[in-house]
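In: Sequence first, then the predicted structure:
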Amino acid sequence: MSDDLILGTSFIIVFAVTLFGAGVGKKKSTDMEGWLVNNRKMGTFLVWFLLGSEIYTIFTFEGLAGYAYINGAAAFYNVALNDVAYAIGFMVLPTIWLIGKRFRYVTQSDFIEGRYQSKNLGIFVALASALIMIAYIDLNITGLSAVIQVIGQGSISPTWADTIGFLVLAGAVFFGGIRGNAWQAVIKDVLMLVAVVILFVVIPIRYFGSFGYMYGSFVRKIPSHLVLPGVSKKLGPVWLITTVILNAVGQWMWPQWFGVAYTAKSPRTLKLQAVFMPFYQLVKVAVITIGFAAVLILGTSKPGNNVIMMLALKTFPQWFLILFTVAAILAAIVPAGPIVMTSSSLMAKNVVQGLNPRISDTTVYKMTKALVFPITIIALFLTIVVPSLIVSILLVAYDFISQLFPAIVLGGLFWRRATKEGVLAGMLSGWAVAAYLVLTKHDPIGGWNAGMVALLVNIVVFWLVSLATKPVPKEILTNFYQDAFPQTPADPSPNTVEVIVD
């Protein structure tokens, strides 16, 4: 079977999965609430796969193996961060769901606008988040290109590979909505799990004879890959700890994951996800192990993004590569769906309608779907012009999105003295510090993750400025938190918050 036939067959299967998702989700995607949050009726099964698909992406399938291949034990940061993030999600996502249901919020910026009673702050956060999220779309397109380059062995150029991925992704999102994406995620996760398990079982036996001998070879031949900072030279224990904390608090700051909380049919659904989602971590441990094995099997001169697909190409017969190719392509396309959807909804609902409230909800819904294509094109352009290692893209994006943590969790849920001025000053300070440290190549700085340093600056500025400025009136906050914190005395006013126009 030729490489072109493998790719062609794989894309036909991917296209069929895309049509399936579009067909399943189309009936539920007649308005913004149905298209974006499935009318808040998604059960445990679909939320499980939707969150799993969003968190375990092409990054897990390819990028993490490549990061372990290049940086060794530093890759374990990505296992630890999710476990910490699930604990945070268990505590905060049900509260966010209760507030979202009360006021029919569908985006992260809706929440921020309501909490701080500031339409301008909601618009600003929506615009900034949409721009940061383009990096995540870029990550998925980069991963897709790596798959096609390895399997195609030069038969399809990276530009054409990226373009094909863009067309499939944009079409799936436009027609299927969040429910269609969830069903696509079910297929994607099953295939990805099967592919990783097969790799994890076959590679040790094929190249080392047994698991025991493989791990023994790691200790004897690549010991620097098993310690910190080891082969990475500068990613030591302090970097690991600060990176885990930063990424864990930042995980639910991504608007697409924040929005998944709105899709659930009850807070209990979200708690169940937090309890059982860590089982997915076994996949990451397997992928990191495969990355270590690639050092011994392939040498140390290969592009990091490509090693897992190169091992598949080297190890399995061509006809069997279809499974891996389909799984990898879906791992790039399916998780990008909610990211594109959320970016377009933030731009249409929170930015455009925020600036011009006279625009009808029907027009906003149509505009949201129309923005799917230009937003994905921007990500495609950046992928072609500025290619990078998948994990590097993700780490830098986390540095910036994590700066929303004080606004959403600290002030959004727990500290009622927080103000819109404090939120804005803190975010701008955090972004400025993160940008400076990253652009001047001071990441890590003194062993610390640069984004964590930026977040600490953010929190201090957020606290000081909030103390010096006027908070939202208590009676409005009492009404805002009524369902989330029922011990608060009931407010006799209507169960909606009147938004103060800045």
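Out: Received the coordinates, thanks. Numbers count the residues shown, from 1 in each chain.

In: switch to C-alpha atoms for all contacts and neighbour counts from now on
Out: Will do.

In: Give me the contacts around the helix or strand where Thr289 lies.
Out: Element membership for Thr289 (DSSP states H and E) is helix 281-298. With CA atoms under 8 Å, 6 or more residues apart in numbering as the test, helix 281-298 has contacts from 60-61, 64-69, 72, 75-76, 78-79, 82, 193, 196-197, 199-200, 203-204, 207, 214, 218, 225, 307-308, 311.

In: Then stretch 149-161?
Out: Counting by CA under 8 Å, 6+ apart, 3-4, 6-7, 144-146, 148, 306, 309-310, 313, 325, 384 sit against stretch 149-161.

In: one step back: can you list which of the contacts of helix 281-298 are found in strands?
Out: Within the contacts of helix 281-298, no residue falls in strands by DSSP state E.

In: Any of these buried? List them.
Out: Buried members of those, scored by 16 or more other CA atoms under 10 Å, are 60-61, 64-69, 72, 75-76, 78-79, 82, 193, 196, 199-200, 203-204, 214, 218, 225, 307-308, 311.

In: Helices - which of these land there?
Out: Among the buried ones among the contacts of helix 281-298, the residues falling in helices (DSSP state H) are 64-69, 78-79, 82, 193, 196, 199-200, 203-204, 214, 218, 307-308, 311.

In: alright, now check it against this:
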Amino acid sequence: MGFMASRWRAAASMDSLDEWGLGGRGFGTFITWFLLGGDLYTAYTFIAVPAAMYATGAVTGFFAVPYTIVVYPLIFVFMARLWSVSHRHGYVTPADFVRGRYGSRWLSLAVALTGILATMPYIALQLVGMQAVFETMGLGGDNLLAKDLPLLIAFAVLAAYTYSSGLRAPAMIAFVKDGLIYLVIGVAIIYLPHALGGWEAIFGAAEKKLTTTNPATGKPVGSFIPGVTGHSAYWTLALGSALALFMYPHSVTAVLSTKSRNVVRRNAAILPAYSLLLGLLALLGFMAIKANVNITGLDGLPNPQLAIPRLFDQEFPSWFAGIAFAAIAVGALVPAAIMSIAAANLFTRNIYKEFLKKEATPAQEAKVSKLASLLVKFGALVFVLGMDKTISLNLQLLGGIWILQTFPAIVVGLFTQWFHKWALLAGWAVAMVYGTIEAYNVVNPATKKHFGGSVTNIPFTDTQVYIGLVAFGLNLVIVIALTLVFRALKVASGVDTTHPSDYTADRGDPGVHDLPELLDEGGPAPAKS
């Protein structure tokens, strides 16, 4: 299906970022719902969230449920504005918008580099999800090449169909991915509680495990229900993650591929259906505790990422376990493709064209973006093969710390240009350094490894908070203070090339691309004007 997608609703030529990188900017409500669902609810959803529930409980796992509830009212408000200004000016990436809004190529570069940097571990997380499935199936051998061969093959397929079909490939595959997910979770949430002795037994087993004292730390293994000191970690993780989610370039790419601002708003209204699914998925971690699954990997080390694949392998017939494994694998391929395309678009538009070849043609942009998408996936693969598999969730959370620091430039910029471009750049730089150092200083008490989590204690207290939100607060304070200073000193800011009317423009308005009607909205596709 990924390879066939190159001929699905294709224009005369795929040699432009509008076609290859944004699917022709013409997806309607139905396609976008599957595309955004496939983009946002990933192998991270299937593997890492239940694994976190299995290993440490609610603070590191179940926070994902409230954050996906909070995020949709936010995007209902600001993503429609980003769609409008992007279609009026032909922006492909969030960094394109920052370049036009603030007239600063350096601020645009900072946003682009942050997007690429934050996306790499997110793609890696998808590959880790596939690797957990392959390992549960017994694929791979003792030597390094044989162990990673299945992942290398999956990577090659992903790279090939993304190169040939662009965003149309994950859009088409998303139908299969979401169908499989709803089938698997529907069956699991009905069958497993019955097979494991009921919900009382499941929650009882989870409480017993998570409240057991860890000999290595002298503290409980996890938190069945967060105590008072855990409340701040829970809500700051949820809020910070909600603010960060649609700063990721792959989220913006999916939004900009839609054909009208109302498609964006309709999807903000109906996507919370996935939040119910996410809550049920998270509870699989507790079911894995009750089922007493074996999480020892082929390397002899415990790996919580294996909890859910091993649960399905242990509790279901082999044929249904195969369907569940397919859902996880396809659930990794769809977002990995979108993420690599989004990162490649950032490199092409905001690094290659801005700094290396200003006169690049649309065809040259498309060619460079295709090659860059291969390099991004290769980088993520190296990330996976060279890093500890048990920290995949924390890798994604580290990316969240970084990408959240672009919020002032992008979201605040959608409503006002008051922030000074140099103040935004300074706030971003300080917050990036602070957030990375703080995350590095979090040491996992069991493994003694750095980057052991994304929450830290407020100085002189036992209260824990999300590092990304603290860095974001520091970012805002610096931006506001320096903006006041620069305005007082009359330091020149960039030229805003947008107009207030751009932020409410819709399809059919002057200057907005006239895109064809698509089949999912009914009727044939008339010719472009």
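Out: Noted; the coordinates are in hand. All of these numbers come straight from a predicted model, not from anything done at the bench.

In: Once they're superposed, tell me the TM-score.
Out: The TM-score (TM-score structural alignment, normalised by the length of the first structure) is 0.87; 471 aligned residues with a CA RMSD of 2.8 Å.

In: rewinding a little: and which of the contacts of stretch 149-161 of the first structure is nearest Asn120 of the first structure?
Out: Ile384 (33.8 Å; CA to CA).

In: which residue packs closest to the closest one, ignoring adjacent ones?
Out: Thr159 (6.5 Å; CA to CA, 6 or more residues apart in numbering).

In: Neighbours of the aligned partner of that neighbour in the second structure, how many?
Out: Aligned by TM-score structural alignment, Thr159 of the first structure pairs with Asp148 of the second structure. Applying other CA atoms under 10 Å, we find 18 other residues in the vicinity of Asp148 of the second structure.

In: so how far is Glu135 of the second structure from Asp148 of the second structure?
Out: Remark: distance between Asp148 of the second structure and Glu135 of the second structure (CA to CA, to the nearest Å) = 10 Å.

In: The lengthiest helix in the second structure corresponds to what range in the first structure?
Out: Taking DSSP H as the criterion, the second structure has its longest helix at helix 105-136. Helix 105-136 of the second structure lines up with residues 119-150 of the first structure when matched by TM-score structural alignment.

In: what's stretch 178-190 of the first structure in contact with?
Out: Stretch 178-190 of the first structure is contacted by residues 17-18, 20-26, 28, 34-38, 42, 46-47, 49-50, 52-53, 172-173, 327, 330-331, 334-335, 337-338 when judged by CA under 8 Å, 6+ apart.

In: Show me what counts as buried in that stretch.
Out: Residues Ile178, Arg179, Gly180, Asn181, Ala182, Trp183, Gln184, Ala185, Val186, Ile187, Lys188, Asp189 are the ones in stretch 178-190 of the first structure that count as buried (16+ other CA under 10 Å).

In: what residue of the second structure takes the place of the second one?
Out: If you follow Arg179 of the first structure across to the second structure using TM-score structural alignment, you land on Arg168.

In: Centre of the chain to the longest helix of the second structure, how far?
Out: Averaging C-alpha positions (CA atoms, centre = their mean, to the nearest Å) puts helix 105-136 of the second structure 8 Å from its chain's average.

In: Return the mean post-superposition distance for that helix against the first structure.
Out: Compared with the first structure after the fit, helix 105-136 of the second structure shows a mean deviation of 1.5 Å (mean CA distance after the TM-score superposition for the first structure).

In: picking up where we left off before, any idea which of the buried residues of stretch 178-190 of the first structure is closest to Trp415 of the first structure?
Out: Relative to Trp415 of the first structure, the closest of those is Ile178; by CA to CA it sits at 32.2 Å.

In: element containing that closest one, please.
Out: Ile178 of the first structure belongs to helix 158-208, assigned by DSSP H and E.

In: circling back to that earlier point, sort out which of the contacts of stretch 149-161 of the first structure are buried, if you could.
Out: Here, 16+ other CA under 10 Å leaves 3, 6-7, 144-146, 148, 306, 309-310, 313, 325, 384 buried among the contacts of stretch 149-161 of the first structure.
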